[in-house]
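Chemist: Sequence and predicted model, in that order:
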Amino acid sequence: MIRLGLLILATLAGLVVVLWQLGDGAAPDRVPAAAPTASAPATPQPPEPAAPLASEAPSGIVPAARQTPEQAPRFPGPPLEPSPEFAAGTPAPDLPPGAAGATLYVTADRVNMRSGPGTGNPVVTGLDGGTAVEALGPPDAEWVQIRTPSGQEGFVSGQFLSTQAP
């Protein structure tokens, strides 16, 4: 055990000697102090300004703009078109004349507007009593397709709609 410790100590000492000989012998953070002169008091000298940076990159460096290729979409696809359900307010062609556009009013305190006819469809939003809506289908059906003043479309049970304002 003692021999192993001595071997490690000798190796470390050899490394220190080699590094001392290869280096300049002074620690990098120590700067030799100038000897003060006895005849004149020491006045602090302003530091020299650093050399200005070169405006051009050194010849071996490639600018980043030339390294990165411009990104282009690989598959742009066809131009987008609006969905048929959001057409410019035109009623569906299979509706009877005069059915679309009738103003109906919600008669209950709060009614669920659903995405399709029937309670099995998800709720789109809730409508408060007295809300005026536009009928997009026959207003006397069991489930009436409507459009709210904000433009949302859905279905409400016909028993909660009336042509009479509350």
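Modeler: Perfect, I can see it now. On a predicted model such as this, the values are computed, not experimentally measured, just so you know.

Chemist: make it CA atoms for all contacts and neighbour counts henceforth
Modeler: Will do.

Chemist: what helix or strand is residue 65 on?
Modeler: helix 64-67 (DSSP states H and E).

Chemist: Now the element after that helix, going C-ward?
Modeler: Note on helix 64-67: by DSSP H and E, the next helix or strand toward the C-terminus is strand 103-106.

Chemist: and whichever helix or strand comes after that following strand, what does it pack onto?
Modeler: Using DSSP H and E, the helix or strand that follows strand 103-106 in sequence is strand 110-114. On a contact count with 3 or more Cα pairs under 8 Å, 6 or more residues apart in numbering; DSSP states H and E, strand 110-114 meets strand 123-128, strand 153-157.

Chemist: quick one: which of those is nearest residue 17?
Modeler: For residue 17, the closest of the helices and strands packed on strand 110-114 is strand 123-128, at 81.7 Å, according to Cα to Cα.

Chemist: In terms of secondary structure, what does the closest one contact?
Modeler: On a contact count with 3+ Cα pairs under 8 Å, 6+ apart, strand 123-128 meets strand 110-114.

Chemist: A further structure is provided below for comparison with the first:
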Amino acid sequence: MSNDSNGFNGIDDALIRNVASLFVHRLFPSFRRPAYLGCPNELIEQAVLAAIARSASERGVIAEVVDLRPAPADRLNHVTARLADARWHGTRSEGADIKLLILRGFDLLEGSENDVPTYPFRSEFQFDENHVWLFVGRDWRRLNRMFNGPKLPLYMAATSCTPKEWRN
């Protein structure tokens, strides 16, 4: 990525750094609500996820990216099962490392046909003490409906860290 103000292929490096600093702020990871981020294209998504992972790493937090895109409901079910298994075997021990879990393609779960996998996911992730959560997708509107629709399973489960420039 270029260091000039126009960025590489239209990516504004300063905006990428700003988004990363909004998510990985001075109290991270001790205080970080789950967040969602809409990225307008693949290049921007890669750049911002790399910046967030780098910033998290500087604070001793390892990022794991789970790509839900090939089969969103099935992959989310695997994440839910993993969380349930960890909870079954006990909560995070004092001083254990927290991991940043980034779920790519989360916007593809928007819609009533996906309520079935998102209900159990919410019940597991909201009590998870092992991860900091970032939900990423290409369509900010879909993400926004998922997390701001009072009749939907993920209502108020995450806040947006999407800059106005990327809200399609």
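Modeler: Ah, there it is. Fair warning: this is a prediction, and the values are worked out from it, not measured in the lab.

Chemist: Got a TM-score for the pair?
Modeler: Laid over one another, the chains give 0.15 as their TM-score (TM-score structural alignment, normalised by the length of the first structure), with 48 aligned residues with a Cα RMSD of 6.0 Å.

Chemist: re the thing from before, ranking the helices and strands packed on strand 110-114 of the first structure by burial, who's on top?
Modeler: When these are scored by mean count of other Cα atoms under 10 Å, the highest mean neighbour count falls to strand 153-157 (a mean of 23).

Chemist: how many degrees apart are that one and strand 123-128 in direction?
Modeler: Interaxial angle, strand 153-157 of the first structure versus strand 123-128 (axes from the mean of the first three to the mean of the last three Cα atoms, to 10 degrees): 60 degrees.

Chemist: rewinding a little: could the helices and strands packed on strand 110-114 of the first structure go into TSV alongside distance to residue 104 of the first structure?
Modeler: TSV is the format used below for these (distance: least, Cα to Cα, whole Å):
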stretch	distance to residue 104 of the first structure
strand 123-128	12
strand 153-157	11
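
Chemist: which one of those lies closest to residue 135 of the first structure?
Modeler: strand 153-157 (9.5 Å).

Chemist: helices and strands around that closest one, which ones?
Modeler: Contacts defined by 3+ Cα pairs under 8 Å, 6+ apart place strand 153-157 of the first structure against strand 110-114, strand 143-147.

Chemist: Next, the angle strand 153-157 makes with the last one.
Modeler: Using the same axes, to 10 degrees, the inter-axis angle of strand 143-147 of the first structure relative to strand 153-157 is 140 degrees.

Chemist: Could you do the first one as well?
Modeler: Taking the same axes, to 10 degrees, strand 110-114 of the first structure and strand 153-157 form an angle of 130 degrees between their directions.

Chemist: For strand 110-114 of the first structure, list every residue counted as buried.
Modeler: If you call a residue buried by 16 or more other Cα atoms under 10 Å, then strand 110-114 of the first structure has these buried ones: 111-114.

Chemist: Would you format those residues as TSV with distance to residue 132 of the first structure included?
Modeler: Converted to TSV, the buried residues of strand 110-114 of the first structure look like this (distance: Cα to Cα, whole Å):
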residue	distance to residue 132 of the first structure
111	13
112	14
113	13
114	17
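
Chemist: Return the member of these nearest to residue 18 of the first structure.
Modeler: residue 114 (84.4 Å).

Chemist: Would you mind confirming that residue 137 of the second structure makes contact with residue 38?
Modeler: Yes - using Cα atoms under 8 Å, residue 137 of the second structure is in contact with residue 38, at 5.1 Å.

Chemist: shared neighbours, the two?
Modeler: Residues touching both residue 137 of the second structure and residue 38 by Cα atoms under 8 Å, 6 or more residues apart in numbering: residue 143.

Chemist: Pretty sure residue 160 of the second structure sits against residue 37.
Modeler: Yes - with contact defined as Cα under 8 Å, residue 160 of the second structure counts as touching residue 37 (6.0 Å).

Chemist: Counting neighbours, what do you get for residue 44 of the second structure?
Modeler: 21 (other Cα atoms under 10 Å).

Chemist: The helix or strand containing it - contacts with which helices or strands?
Modeler: Under the criterion DSSP H and E, the helix or strand holding residue 44 of the second structure is helix 42-58. Packing partners of helix 42-58 of the second structure (3+ Cα pairs under 8 Å, 6+ apart): helix 13-23, strand 62-67.

Chemist: Alright, that wraps it up for me.
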